[in-house]
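A.B. asks: predicted model follows, preceded by the sequence.
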Amino acid sequence: EIYVNKPLRYGGATIYQADWSLDRLQLFIKNVPVVVPLKLVPDESGLRLWAAFLPLELLQAEDPGSVKTISKPDVGVVLVAENMRNVQVFGSDKKLQGILRSPLASATAVTDKLPDTPVQFGETVTVDGSELRLDRVLGATGLIIKNDPGVPLVYLGFALLMPATLLSVLPFGQVWAAVSEDKKGQLLISGRTNRNQPAFEDEMKAAVITGLA
């Protein structure tokens, strides 16, 4: 399984979950299976809602599967889903008639109505004289597949760079000595260091004095 923060790595490729949404509803209208696509409803508050529309002619037909054309496409039932568990059902009068519960949702008990309200609640809801039954809410997800063969080379370069960086910050000193050809018996001494130059000069002077003593 792939989650937002749990990608799948296989064969050098990494698969990420990029997005998640609800795709469609599988319903039964008078025991006839119907698939209804869901569309994301724009909401300025940031709440993600998906809605579907069922024409009233389709809902009230004797055989919903035989309906080919709809003469009144603006009259019908609206289904609103926020998750994969519950679907709100609004009748043709635009009032909430019930809440369909997915059979896959866990529930301790199935009730016909919500407490103290006339709203129906369960896997089946009667709206505008027809029975709706929710089979399932199907989701959709977007995937991103990344495969970068240069990543091992980047890690190798980083591994080689770290020791070189550590060596560059270690203190070191170099000393050279040479005998002058022009002046016999004259010794030329030079040196360099990358840290604490005054202390290095003192050490050089002390070494020369000790050598001449």
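C.D. replies: Alright, I've got the coordinates. Residues are numbered from 1 along each chain as shown.
A.B. asks: C-alpha from now on. contacts and neighbour counts both.
C.D. replies: OK.
A.B. asks: contact partners of stretch 121-141?
C.D. replies: Residues outside stretch 121-141 that contact it (C-alpha atoms under 8 Å, 6 or more residues apart in numbering) are 17-31, 59-60, 84-85, 89, 91-92, 97-104, 110-114.
A.B. asks: swap that for stretch 45-55, sorry
C.D. replies: By C-alpha under 8 Å, 6+ apart, the surrounding residues in contact with stretch 45-55 are 22, 36-43, 70, 72-82.
A.B. asks: only the buried subset of the residues you listed, as a PyMOL command please.
C.D. replies: The buried residues among the contacts of stretch 45-55 can be selected in PyMOL (16 or more other C-alpha atoms under 10 Å) with this line:
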select buried, resi 22+36+38+39+40+75+76+77+78+79+80+81+82
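A.B. asks: show me the contacts of stretch 45-55 that map onto helices.
C.D. replies: Using DSSP state H to define helices, no part of the contacts of stretch 45-55 is located there.
A.B. asks: what's the burial count for L161?
C.D. replies: Close neighbours of L161, defined as other C-alpha atoms under 10 Å, add up to 11.
A.B. asks: doesn't it lie inside a helix?
C.D. replies: Yes: checked against DSSP: H, G, I helix; E, B strand; the rest coil, L161 lies within a helix.
A.B. asks: for it, give me its contacts.
C.D. replies: No contacts exist for L161 under C-alpha under 8 Å, 6+ apart.
A.B. asks: could you do the one 3 residues further on as well?
C.D. replies: Contact criterion C-alpha under 8 Å, 6+ apart gives no residues in contact with A164.
A.B. asks: how near is D43 to N83?
C.D. replies: Distance from D43 to N83, counting by C-alpha to C-alpha, to the nearest Å: 15 Å.
A.B. asks: okay, pairing it with this:
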Amino acid sequence: MFAVAALMALGTVIDQGEAPSYYFEKFPEDNPVFGVITWRWILTPGFDHMFSSPVFLGLLALLAASLMACTYTTQIPIVKVARRWSFMHSAGSIRKQEFADSLPRASIQDLGVILMGSGYEVFTKGPSMYAFKGLAGRFAPIGVHIAMIFIMAGATLSATGSFKGSVDVPQGLNFVIGDVMKPKGFLSFAPDVFNTEVHVNRFYMEYYDSGEVSQFYSDLSLFDLDGKEVMRKTIKVNDPLRYGGVTIYQTDWGFSALQVKKNGEGPFNLAMAPLKLNGDKKLFGTLLPLENSGSSNVKGISMLARDLQSIVLYDQEGKFVGVRRPSSKLPIEIDGNEIVIEDAIGSTGLDLKTDPGVPVVYAGFGALMLTTCISYLSHSQIWALQDGSTVVVGGKTNRAKLEFSEEMNRLLDKVPELISISENTTDSKQSAT
């Protein structure tokens, strides 16, 4: 378990699923990280895809085998012993228990009734009695082991049987799910839902008062092979679309194109290109040529945008001219040309994945939480023997030993004391005198 936890921590620190060139650059041999770690230490054992690497899966298999062996050789025999009705026929054996006491002039039947009222299962055989409660606490460790095996099986299925893909789609276009999905392991089998076509009906964004993007949305329609719409949903960040085991997440956005009119002609679709900036800010740009595009020195109107709500325009000399919102349709004069920004077309960034191991992992964690709580229940056992007019009582528990001793004292205080017939006669004579 320590080794598995260590590899999981390492898989969190090391970026997963990147191209080999990424690790060549980040972990070079001539300048190893911490003086030791190079790309060979990562790529050779498969730590660039830690959770599907042979080392990690092999350790999971060893841990599962260890849990199953522990369950078979230790936990199941303990449960079998705990379920037996184990009577003690010797007062000396009973007095050797963790808790022991004697009740003079008492009845084992009265003790049994009091124990039953406190939730004990009571069994008698002649002068002997056996009682227990909390047997579920003995079964719980088996449930804990089974739950852990389920979690590891689900994690293995997720690592080796999933598909994942990413796509950027402009508004109004579509794609087929299977065209963008890539298998993650040898247990990945493409389901029929991969033939489903996804159409981006609309992409739009909401903004803060400061102008920053607050949320972005994609209105998606899913079509089967016959062209029938089988589902439609508008997704946003943290609100994905789920269909047939495939989950589509809204993860990013882009600027696809500008629709522009020049001197009343058009509209023309101008592709917007992302421009590299320092930091996480986005910036997109395009050029509307004003000269023959075949010349060696093409000049035109430059257009820049940080989002879909405003376009900044510059003339052929690179001088700022003005700002226009695509929804305003207001013309602007630049170098003798009337320009109108008709529309801004965004593109949605979607992540798609299938993960057949998720239900197994969730079921495993649910069972683990339940069985862990049950395992804290004390399994208590009580033996008693009617030795003449005295009842010898002894007991033990696997948890909460101090509370068990206090409980036993309270229960034994409730057992009534028997009074013999001769004592009753003597008491009557003394009262008459």
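C.D. replies: That came through, no problem. Not measured: the values here are computed from a predicted model.
A.B. asks: before we move on, the earlier item: restricted to strands, list the contacts of stretch 45-55 of structure 1.
C.D. replies: The strands, defined by DSSP state E, take in 22, 36-37, 39-41, 76-81 from the contacts of stretch 45-55 of structure 1.
A.B. asks: mind putting those in TSV, distance to E123 of structure 1 included?
C.D. replies: Listed next are these as TSV, based on distance: C-alpha to C-alpha, whole Å:
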residue	distance to E123 of structure 1
L22	18
V36	16
P37	19
K39	22
L40	23
V41	24
G76	20
V77	17
V78	17
L79	14
V80	15
A81	14
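A.B. asks: quick one: which two of the residues you listed are the most distant?
C.D. replies: Among those, the pair separated by the greatest distance (C-alpha to C-alpha) is L22 and G76, at 21.1 Å.
A.B. asks: for structure 1, which segments count as strands?
C.D. replies: Counting by DSSP E, the segments of structure 1 that form strands are 8-10, 13-29, 32-37, 39-41, 49-55, 76-81, 86-90, 96-101, 120-122, 124-127, 130-146, 173-179, 187-193.
A.B. asks: which one of those lies nearest to G211 of structure 1?
C.D. replies: With C-alpha to C-alpha, the closest approach to G211 of structure 1 among the strands of structure 1 belongs to strand 187-193: 11.3 Å.
A.B. asks: report the angle between that closest one and strand 173-179.
C.D. replies: Per axes from the mean of the first three to the mean of the last three C-alpha atoms, to 10 degrees, the angle that strand 187-193 of structure 1 makes with strand 173-179 is 160 degrees.
A.B. asks: contacting residues around strand 187-193 of structure 1?
C.D. replies: Applying C-alpha under 8 Å, 6+ apart, the contact partners of strand 187-193 of structure 1 are 171-180, 200.
A.B. asks: any of the residues you listed buried? List them.
C.D. replies: Neighbour counting with 16+ other C-alpha under 10 Å marks F200 as buried within the contacts of strand 187-193 of structure 1.
A.B. asks: in CSV: the contacts of strand 187-193 of structure 1, plus distance to P7 of structure 1.
C.D. replies: What follows is the contacts of strand 187-193 of structure 1, written out as CSV (distance: C-alpha to C-alpha, whole Å):
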residue, distance to P7 of structure 1
P171, 45
F172, 47
G173, 51
Q174, 53
V175, 57
W176, 59
A177, 63
A178, 65
V179, 69
S180, 71
F200, 55
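A.B. asks: next, give me the two most distant ones among the contacts of strand 187-193 of structure 1.
C.D. replies: Longest span within the contacts of strand 187-193 of structure 1, C-alpha to C-alpha: P171 and S180, 29.9 Å.
A.B. asks: in structure 1, point out the residues matching the biggest helix by length in structure 2.
C.D. replies: Scanning structure 2 for the helix with the most residues, using DSSP H, yields helix 136-161. Across structure 1, nothing matches helix 136-161 of structure 2 (TM-score structural alignment).
A.B. asks: from G154 of structure 2, how far off is G357 of structure 2?
C.D. replies: Applying C-alpha to C-alpha to G357 of structure 2 and G154 of structure 2 gives a distance of 4 Å.
A.B. asks: quick one: stretch 155-169 of structure 1 to structure 2 mean distance?
C.D. replies: With mean C-alpha distance after the TM-score superposition for structure 1, stretch 155-169 of structure 1 departs from structure 2 by a mean of 2.4 Å once superposed.
A.B. asks: what span of structure 2 lines up against that stretch?
C.D. replies: Mapped onto structure 2 with TM-score structural alignment as the criterion, stretch 155-169 of structure 1 occupies residues 362-376.
A.B. asks: which of the residues in the matching stretch are buried?
C.D. replies: For stretch 362-376 of structure 2, the neighbour count (16+ other C-alpha under 10 Å) marks 364-365, 367-368, 371-372, 374-376 as buried.
A.B. asks: tell me the one of the residues you listed nearest I235 of structure 2?
C.D. replies: F365 (28.1 Å).
A.B. asks: hmm, that closest one is touching A147, no?
C.D. replies: Yes: assessed by C-alpha atoms under 8 Å, F365 of structure 2 is found in contact with A147 at 6.7 Å.
A.B. asks: many thanks, I have nothing further to ask.
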